[in-house]
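Participant: Only the shape, not the letters, is given here:
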């Protein structure tokens, strides 16, 4: 039994080594699950009782160690501004819940093995795993940071075909390779040949080599349509933990303008400022924003740039005469306030375009299952005011400059949702503007992973990414996923880049995660029919 747990730990270590930000280690993913599959197979073939529980524990151990080693920085951020026990509870969402769902996929695989052959069971395992990844994208405790397909983010030359499948195609690719490697090694070790070894070697070669070759060809031959636009990204480097103690909102704005002017050109069309860059001592009323000194300062700044617009993160709110949303708070006299982590587009007209962040961080920006757990709102309010209570909008929306250029205002955490970002593109966005604040995580691998995942969005949609981080890594990513320019950690900076706008839609942009739905539907029907025939 001890050897089984050592195998599970080996899989966890391999998965961690393969994960960003370690460069070019992604191919380890093709065999990282093999030790765990060995351990599970030994349990299945053993005489012990309660095999299902043993399988569950092995898979949970792998998932927990892998997740904790890869995203340890989550607790780093939580513990800095929440009491220890609350920070631990929120950190358990990625540390514990993800591995629980991973272990459940293996537990269901074991149940299937009792009724079907190993072939159908492996189809089931892949389906259950994709089901977990799908669930972790769409429910209130969503945290798709560890979706398997994200693991290729630091070796993007291998996955140019994500423009067709998205990251779920990568998840399937990894699992097929692992299963084939496991079957080859298991047969050789047990000196059996249930499946012809030559066919397995051929299948493994085709599985790895063909998609990789196609991707390298796409990478080498892809050319961007020339449609230039000059864009500036700014990294002001404000300490998020002492934002109002170290520098006033007015001084922050002066710094943003000074950095923008340091690299701005007469033809600059977009200045991208980071998440919550525009703020006040208290959030900004969206209806009254034109009366704030910050608005006048930005208008004066833009007078130098004929076609310039500022796309910035902003801490804002709206006032209602009645409670329109579950996140609105009673302000007295039958008035309610809804706070937002938002983005705003400001140009030289009086028009303002706001976007309210939709994908909110569970436990920090929203109360999961808010209707059901409404009784806990006072607890969350006690630990951070707006914690657990930001308003949001249901669908993404594109912001447009006076010239007609459409930008996707993606705020921080939203950039890890492939299909959500694709919706911006379907609405007409010609490039992706990510505004974020990675300073919460400190100088950890979190900021590097977050940058790497932005490369996936560039490939899926064939759009440039302009990334402005308060601190972390700001920069530009082209349509092939190459990081063309980037800043360094904890350094105030501004970068300018001529990007190419794109209006063409990739297969993935048009159809989203259709590959996932096809695989899941086909696999589940196949398994269902097999189990039913076996039962009869």
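Facilitator: Good, I have the coordinates. Everything numeric here is computed off the predicted structure, so don't read it as measured data.
Participant: switch to C-alpha atoms for all contacts and neighbour counts from now on
Facilitator: OK.
Participant: could you pull out the helices for the stretch 101-250 of the chain?
Facilitator: For the stretch 101-250 of the chain, the helices defined by DSSP state H, counting those that start in this stretch cover 118-138, 162-165, 167-190, 197-221, 243-246, 249-263.
Participant: So what's the residue count around residue 116?
Facilitator: Residue 116 is flanked by 17 other residues according to other C-alpha atoms under 10 Å.
Participant: Do I have it right that it meets residue 530?
Facilitator: Yes - under the criterion of C-alpha atoms under 8 Å, residue 116 makes contact with residue 530 at 7.1 Å.
Participant: a helix runs through residue 317, doesn't it?
Facilitator: No - Residue 317 is assigned strand when assessed by DSSP: H, G, I helix; E, B strand; the rest coil, not a helix.
Participant: what's the neighbour count on it?
Facilitator: 22.
Participant: again, but for residue 109
Facilitator: Applying other C-alpha under 10 Å, I find that residue 109 has 25 neighbouring residues.
Participant: quick revisit: tell me which of the helices of the stretch 101-250 of the chain is the most buried.
Facilitator: helix 162-165 (a mean of 22; mean count of other C-alpha atoms under 10 Å).
Participant: returning to what we had before: just send the helices of the stretch 101-250 of the chain back as a markdown table, with distance to residue 344 too.
Facilitator: Formatted as a markdown table, those follow (distance: least, C-alpha to C-alpha, whole Å):
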| stretch | distance to residue 344 |
| --- | --- |
| helix 118-138 | 26 |
| helix 162-165 | 29 |
| helix 167-190 | 29 |
| helix 197-221 | 34 |
| helix 243-246 | 20 |
| helix 249-263 | 15 |
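Participant: Put this next to the first one:
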């Protein structure tokens, strides 16, 4: 906040403290509700009520104030057998498995009964089996070139840097014209599409002549409706026959629909913008795209698209992932995080989406972490952070859907309601039994 918004260190630390206090309300709420409504009965309290309340808390955290479900507990298990539950009911089913495992271990220790260990053992065995289930069908290999421009965030939106920025991306692109598809990251073209029509048209014609598809992040201003969008556009060889071409502002694009508060839109902006520089960041007046949008078509392949932290919202993403969706394209710019763990956490979140949906995920970023995962979430290739480079990687298409893609969180909602009702019923019976004695 102090680096990019001009906010003083004291104010930045104060805001972080307020954020920490806010985030602590959710686990505190779980503890309060657990002790208020489920005070007795260790087994039902820990194995039924506690996991259900934890999931409820996560869902509230993921929706309140536009939502920020960053690093739910389930994300910690991308490298374990428990990740096998993700294609079934999403990352929160992995969270559920972790919480139930923890509850069973507490019971085993406090009651000194080894039988409770049966629960985590069976959960891990179940996850192992599910990991080996082929939910989607791999197909042909596609050769990608993911371009990492490594443009300093402090220079990215300077008008004088537009040409140097594009030259960097073009230099790497020209060396990789033999790829099937070249992909640039979020806002790689640091200007409005309205001002870059000639550039985009030339790119389209050049890439079509090379039989190469192209995906890039750019901004678009809809003059008719006075709305700006953070966009991704597919041009070059769009269909395999080469019959389609770039059309300004019309087709084959994705408009970001889950915007970053303050960074991409400012709530109550009339009142907040005059208060501090943090409320006047570049490109902080975007409009939302539609919740459902067509997949981007490039060289005949269909891409479900997510810009930056849209990958956190799997229930929103699944609305745009279909049987014939072959890839997930997650363009991003994590330069804001600097050398912190933020880019790596973001990468892990994106990886979980590949596991959940059974679709390979391509991730071109400005400064890292640029990477590619297969439909099982296995890392195929990546680039070091803070380097100007191109990642060449061959990735197989997939078709089909996972149970989570079809049903979303509905099974978990049913589980939560049923568990709370059963746990409460057992509480009533337990308390009645104590009263009789």
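Facilitator: The structure has been received and is ready for your questions. Computed from a prediction, not measured in an experiment: that's the story for all the values here.
Participant: TM-score for these two?
Facilitator: The TM-score (TM-score structural alignment, normalised by the length of structure 2) is 0.86; 420 aligned residues with a C-alpha RMSD of 2.9 Å.
Participant: For the residue lying closest to residue 303 of structure 1 once chain neighbours are set aside, give its distance to residue 276 of structure 1.
Facilitator: Nearest residue to residue 303 of structure 1 in three dimensions, chain neighbours excluded: residue 348, at 7.4 Å (C-alpha to C-alpha, 6 or more residues apart in numbering). Noted for residue 348 of structure 1: a distance of 21 Å to residue 276 of structure 1, by C-alpha to C-alpha, to the nearest Å.
Participant: Tell me which of the two has more neighbours.
Facilitator: For residue 348 of structure 1 versus residue 276, the count of surrounding residues by other C-alpha under 10 Å is larger for residue 276: 23 against 20.
Participant: now for residue 341 of structure 2: what does it line up with in structure 1?
Facilitator: Using TM-score structural alignment, the equivalent of residue 341 of structure 2 in structure 1 is residue 445.
Participant: do the same with residue 61 of structure 2
Facilitator: So, by TM-score structural alignment, residue 61 of structure 2 is matched to residue 136.
Participant: List the contacts of its match.
Facilitator: Each residue near residue 136 of structure 1 by C-alpha atoms under 8 Å, 6 or more residues apart in numbering is listed here: 98, 142, 143, 144.
Participant: change it to 10 Å
Facilitator: 94, 97, 98, 101, 130, 142, 143, 144, 145, 146, 147 (C-alpha atoms under 10 Å, 6 or more residues apart in numbering).
Participant: For those residues, which entry has the maximal number of neighbours?
Facilitator: residue 98 (26 neighbours).
Participant: Was I right to think that one contacts residue 134?
Facilitator: No - counting by C-alpha atoms under 10 Å, residue 98 of structure 1 does not reach residue 134; the two are 11.8 Å apart.
Participant: mind listing the strands for the stretch 151-300 of structure 2?
Facilitator: 181-183, 213-222, 227-236, 253-255, 296-298 (DSSP state E, counting those that start in this stretch).
Participant: Could you dump these into JSON lines and include distance to residue 375 of structure 2?
Facilitator: JSON lines is the format used below for the strands of the stretch 151-300 of structure 2 (distance: least, C-alpha to C-alpha, whole Å):
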{"stretch": "strand 181-183", "distance to residue 375 of structure 2": "18"}
{"stretch": "strand 213-222", "distance to residue 375 of structure 2": "20"}
{"stretch": "strand 227-236", "distance to residue 375 of structure 2": "22"}
{"stretch": "strand 253-255", "distance to residue 375 of structure 2": "22"}
{"stretch": "strand 296-298", "distance to residue 375 of structure 2": "19"}
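Participant: Of those, which is nearest residue 2 of structure 2?
Facilitator: strand 227-236 (24.2 Å; C-alpha to C-alpha).
Participant: After superposing, tell me the mean distance of the closest one to structure 1.
Facilitator: On superposition with structure 1, the mean distance recorded for strand 227-236 of structure 2 (mean C-alpha distance after the TM-score superposition for structure 1) is 2.1 Å.
Participant: That strand maps to which residues in structure 1?
Facilitator: Going by TM-score structural alignment, strand 227-236 of structure 2 sits over residues 338-347 in structure 1.
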